[in-house]
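Asker: predicted model and sequence below, questions to follow.
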Amino acid sequence: MDLTIEWFKDHQILSVPGDCHKQNPRLALGGWCYQECNTHYPDNDDTLVSLLCIAMHEPAELSSKASLAAIDFLLGMQCTNGGWACFDGWDNRNCWLNYTPFGQGNEFFDPSVPDITGRVLECFGILLALSDDFYRKTGKRLLMDEMCLQIRRACHKAIQYLRTEQDSQGRWRSRWHVNYLNGTYSVLCGMKFCSGSMHSKKSRGCKDEMIQQPISWIKSVQNQDGGWGEGASTYQQGYATERFDSTPTQTAWAIMGLLAHLPPTDIAIVNGIQNLVRTQTIGMYVSNEDGTGIGAGPSATWRQKEYVSVGFPDILWLDYSSSRHGYPMMALGRWLREMKSREIRVGEVSSCC
């Protein structure tokens, strides 16, 4: 892990202004980019993931210049409507670019989206929690009061944005992964940390309303095998309501969304966990033809042939081969952590349900 964290630190962009700095020259440096040799295009998603990895591995790093620069970058990239886009922080809603001859239907604009906004919200919530926990243990503050205030204000604006983006079923769309399961899970995980003194009693009531409906929707689309699935057709207007085959990636998203607000013994969560345990391949040879991507060979993995990530909605679908491994492990890890925190043994789950 130490080598991984050093790799993250070495790849932080601290000296090269990016495309986003042309619209906002005062924007702090300190982001991370997607892929190598892409330093002119730091993005919010890679930045928050890299920052979280560093801070969660060693909380004391939260007060380092590099971490504070990354926080400043994310704060500066918030759009005026309270949300976050992926690459732009200047309210890029120039959808007319899509209709130019070279557009070919691709999205040449980068507006705020619920999935990125939810993940930034979760990142900020975790950082505040790490800072508070460090202060309780050591009496030392990792984040100064002014920085904490800026983060809380940004989170408050983000919640207002997400409230306007929630649909009649309580869901949120996702720009970068298929689709409502990812957007809804991302927002629910972000909303987990937005309580207490951050908001007034009235706003906390609104938050509760925002949470209960999406939880009910996630439960309503759970498959009989305990998993969840969603197809690319959900990006089409007026798509018919249908059931999709369960995938390990989307099952993990649903579990984490529910787990952010429900106990680990909730029957929907337990059935989802059992689905992941049951569908994991162990001790058998798995080929790339099974849709496993990385990890081919005699190992434990999950099969997934469906494309659940997005290049351009309705145009280009992507398959990140690590998703079917990483997200299920995240879901299982979070579930085990919640079980441990409640001192519930895994073998006792059936009796709890």
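Answerer: Cool, got the structure. Numbers count the residues shown, from 1 in each chain.
Asker: alpha carbons only for contacts and neighbour counts from here, please
Answerer: Will do.
Asker: can you pull out the helices in this protein?
Answerer: For the chain, the helices defined by DSSP state H cover 2-10, 20-23, 44-57, 65-76, 114-138, 145-165, 180-191, 201-220, 248-259, 267-279, 323-341, 349-352.
Asker: and of those helices, who's closest to S233?
Answerer: Closest to S233 of the helices of the chain, according to C-alpha to C-alpha: helix 180-191, at 11.3 Å.
Asker: how about the helices of the chain in CSV, adding distance to T100 and mean neighbour count?
Answerer: Formatted as CSV, these follow (distance: least, C-alpha to C-alpha, whole Å; neighbours: other C-alpha atoms under 10 Å):
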stretch, distance to T100, mean neighbour count
helix 2-10, 38, 12
helix 20-23, 22, 15
helix 44-57, 27, 20
helix 65-76, 30, 21
helix 114-138, 26, 21
helix 145-165, 27, 17
helix 180-191, 29, 27
helix 201-220, 37, 16
helix 248-259, 35, 27
helix 267-279, 45, 19
helix 323-341, 34, 18
helix 349-352, 56, 11
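Asker: how about those, which one is nearest V308?
Answerer: helix 248-259 (7.9 Å).
Asker: quick one: distance of that closest one to the chain centre.
Answerer: 11 Å (C-alpha atoms, centre = their mean, to the nearest Å).
Asker: and here's the other structure:
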Amino acid sequence: MEGASPTSSNRISQHFLDLRALAGSSIAATRDWLLAHQHADGHWCAELEGDSILQSEYILLLAWLREERSEIAQRCAAQLLKQQEPSGAWTQFPGAPIDVGSSVKAYFALKLTGHDPTAEYMIRAHNAILEAGGADKVNSFTRFYLALLGQIPFELCPAVPPEMVLLPNWSPINIYRISSWSRTIFVPLAIVWAHRPTREIAADVSIHELFVNKPEDWPELRCPGLDKPQGLFSWDHFFRTADSGLKLLEKYKLRPLRKRALQKAEKWLLDRCEKSDGPGAIFPPIVWGVIALLTLGYDKQSAEVQYFLDHLKRLAIDDGAETRLQPCKSPVWDTSISLRALAAAGSGLSQEPTCRGVEWLLSKEVRVAGDWSNNVACEPGGWFFEYENAFYPDNDDTSMGIMALVDQLAAADISLELHPGDTLANTSVVVGGRGIAERLAGSSAAMMEQAAAATRRAVAWMTAMQNHDGGWGAFDKNNDAEFLCHVPFADHNAMIDPSTPDLSARVIESFGRLGVTINSPGKVGDVVRKAVAYIRANQLSDGSWFGRWGVNYIYGAWQCLVGLRAVGVPADDPAIEQGKLWLLAHQQACGGWGESCETYEDPSLRGQGSPTASQTAWALLGLIAAGGEKLPQVANGVRYLIDTQRPDGAWDEVEFTGTGFPRVFYLKYHYYPIYFPLLALAEWNRATARS
């Protein structure tokens, strides 16, 4: 420190050494915790927690199946009571304002499972819903559930025409222009919309007391942010006219292609059950898949229907008297980040547990073409998120998978290096490092070759998946038709999958870990330079970046700083400096960082919220990448993690810091406050040892 006396400098140095020693103890405790929670076959998978709609919608499905009084329905209802806020409402994340759709579904589910509407908690729920505008305010998905159970007519749900599956890829509107997650919901829901299967329920379990106006007078459905009517010559007006026209054709049974469309939709749905934990491996299309198949005439005991029901049961977690459901499972994601954190903490391939983790990860590489191949010609490669989801690898898991392999090999003093040729076809990934001749023998040699081949395919696939703007979306290329967000069905705010800065930065971070920089020659270098330009263009004026897949601007700033630095953008670059200053400006007095999901609704709140271990770790990783490892603010952040760590090496975190769909659905990854703090502390220890 400039101007400090020798004595004060010595004190500072000793304090720094003491902090590094404490960090070393924290690292060891968390490393042991993580290794103790590894599955026998080598992978990690924590609970992925969503909000109350998972329990509510499962109960509503069971009610449609006439099983609302079953034991599992009662256990899910008990979980709903546990999730109810003191106000009587149900919310998208703990402490959030009321979510009307979630609250209506929860109230309805409780009535169906036998809860007395005159009970105090039901009265609180009833009053909270009416104060927020009543069931009139629910979204399109909730309307479909209400229609299934006879509360409103299907005509008040948005049109979901099965004929859309017949539209060719070159059509401006087709199922591959919408996001993969919406696509896997659209197809079974289109079958349901065509058949309109309704179960009439008893009047004493209906929810008409939640209706402020008659259903036919309910407001029009619109995507959040597009909630104002637009002019005559607008996409909003076009799609509302189309919706009315489709319903008119339906009324008069003018649907000559219906039989063919339903046959194709049925085949499409069943095809996506291959090598998958259900279509898309996520909760909503599995639920609608059950309804679609039964509507088509499948027997409930058929192998096809049981496949869907079994995968729903696999998402359930029993906890005492309650059962909660997960939206999906996250083993590839959890395993990749765990391997990275353990490698940073010194547990590399020389140790049997992490070696098993790498073998498991390699076993999950995608080797078949999926939906992405409708727009991209490339050899299959990469990784998905869940246990099985071969149709839907994603750029996020693929880049994280590459880095897990690179980090694990590096911890064993072995490197994977990318050697770009004149064309991507000539690009190779080779194994390098000291002492390899002695290390590569037998199965280890085969695993190195498999890792190199999988990495080469993943790099080629992600390169082919780059969008025209230089960034990446999650599952598809150039899936950015914003006009489709004006479809009434699009009110779940997830109709498209465009480029996002956080994900784009993670992709180039993985390229950087393989030695590619902004100065690299050839196609891969061009890919990185185009991506850097995209990330620069999307930096906000205050220095932060939007975070699509994690909450929110802290997540975006972390990932963009790390990604830019990984490909050689210097620490004194203005974008790096501004991002670093933004993170420093939002550190809290306790030393930690925190940000609420509310920032998606109100960006002026960015950088504000209860401090969390995961978000503190992200901020520290961003600052370390920006060259700030010796800053006192970074030391304070390290101290915050050390001081808040539990004796067993883990951290408590009640907040939701994962993002499913902004403004609609959020996630709590139960391992985020484990492997991210471990990674941050280990990276800080490593960086300060070098400097």
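Answerer: Received the coordinates, thanks. All values reported here derive from a predicted model rather than from experimental measurement.
Asker: need the helices of the first structure in a markdown table (columns: distance to E230 of the first structure).
Answerer: Output for the helices of the first structure, formatted as a markdown table (distance: least, C-alpha to C-alpha, whole Å):
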| stretch | distance to E230 of the first structure |
| --- | --- |
| helix 2-10 | 32 |
| helix 20-23 | 33 |
| helix 44-57 | 22 |
| helix 65-76 | 30 |
| helix 114-138 | 16 |
| helix 145-165 | 20 |
| helix 180-191 | 7 |
| helix 201-220 | 11 |
| helix 248-259 | 7 |
| helix 267-279 | 15 |
| helix 323-341 | 14 |
| helix 349-352 | 27 |
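Asker: and those helices: which comes nearest C33 of the first structure?
Answerer: Proximity to C33 of the first structure (C-alpha to C-alpha) singles out helix 44-57 among these, at 6.1 Å.
Asker: so the closest one corresponds to what in the second structure?
Answerer: Counting by TM-score structural alignment, helix 44-57 of the first structure pairs with residues 395-408 of the second structure.
Asker: which residues does that stretch contact?
Answerer: Stretch 395-408 of the second structure is contacted by residues 332-333, 336-337, 339-340, 343-344, 347-349, 354, 358, 361, 382-385, 415-416, 451, 455, 458, 462, 472-475, 503, 506-507, 509-510, 513-514 when judged by C-alpha atoms under 8 Å, 6 or more residues apart in numbering.
Asker: now with 6 Å?
Answerer: 333, 336, 339-340, 343, 348-349, 382-384, 416, 474, 507, 510 (C-alpha atoms under 6 Å, 6 or more residues apart in numbering).
Asker: and what of stretch 85-104 of the first structure?
Answerer: Stretch 85-104 of the first structure is contacted from outside by 20, 43-44, 77-79, 105-113, using C-alpha under 6 Å, 6+ apart.
Asker: now do 7 Å
Answerer: Here stretch 85-104 of the first structure makes contact (C-alpha atoms under 7 Å, 6 or more residues apart in numbering) with 20, 23, 41-45, 77-80, 105-113, 116.
Asker: and L148 of the second structure, what's its match in the first structure?
Answerer: In the first structure, no residue is paired with L148 of the second structure, using TM-score structural alignment.
Asker: L148 of the second structure and T142 of the second structure, how far apart?
Answerer: According to C-alpha to C-alpha, to the nearest Å, L148 of the second structure stands 10 Å off from T142 of the second structure.
Asker: out of the two, which sits in the busier spot?
Answerer: A side-by-side neighbour count of L148 of the second structure and T142, using other C-alpha atoms under 10 Å, places L148 first with 24 against 20.
Asker: re earlier: just the contacts of stretch 85-104 of the first structure: which are in strands?
Answerer: The strands, defined by DSSP state E, take in 42-43 from those.
Asker: list buried residues within the contacts of stretch 85-104 of the first structure.
Answerer: Neighbour counting by 16 or more other C-alpha atoms under 10 Å classes 20, 41-45, 77-79, 106-113, 116 among those as buried.
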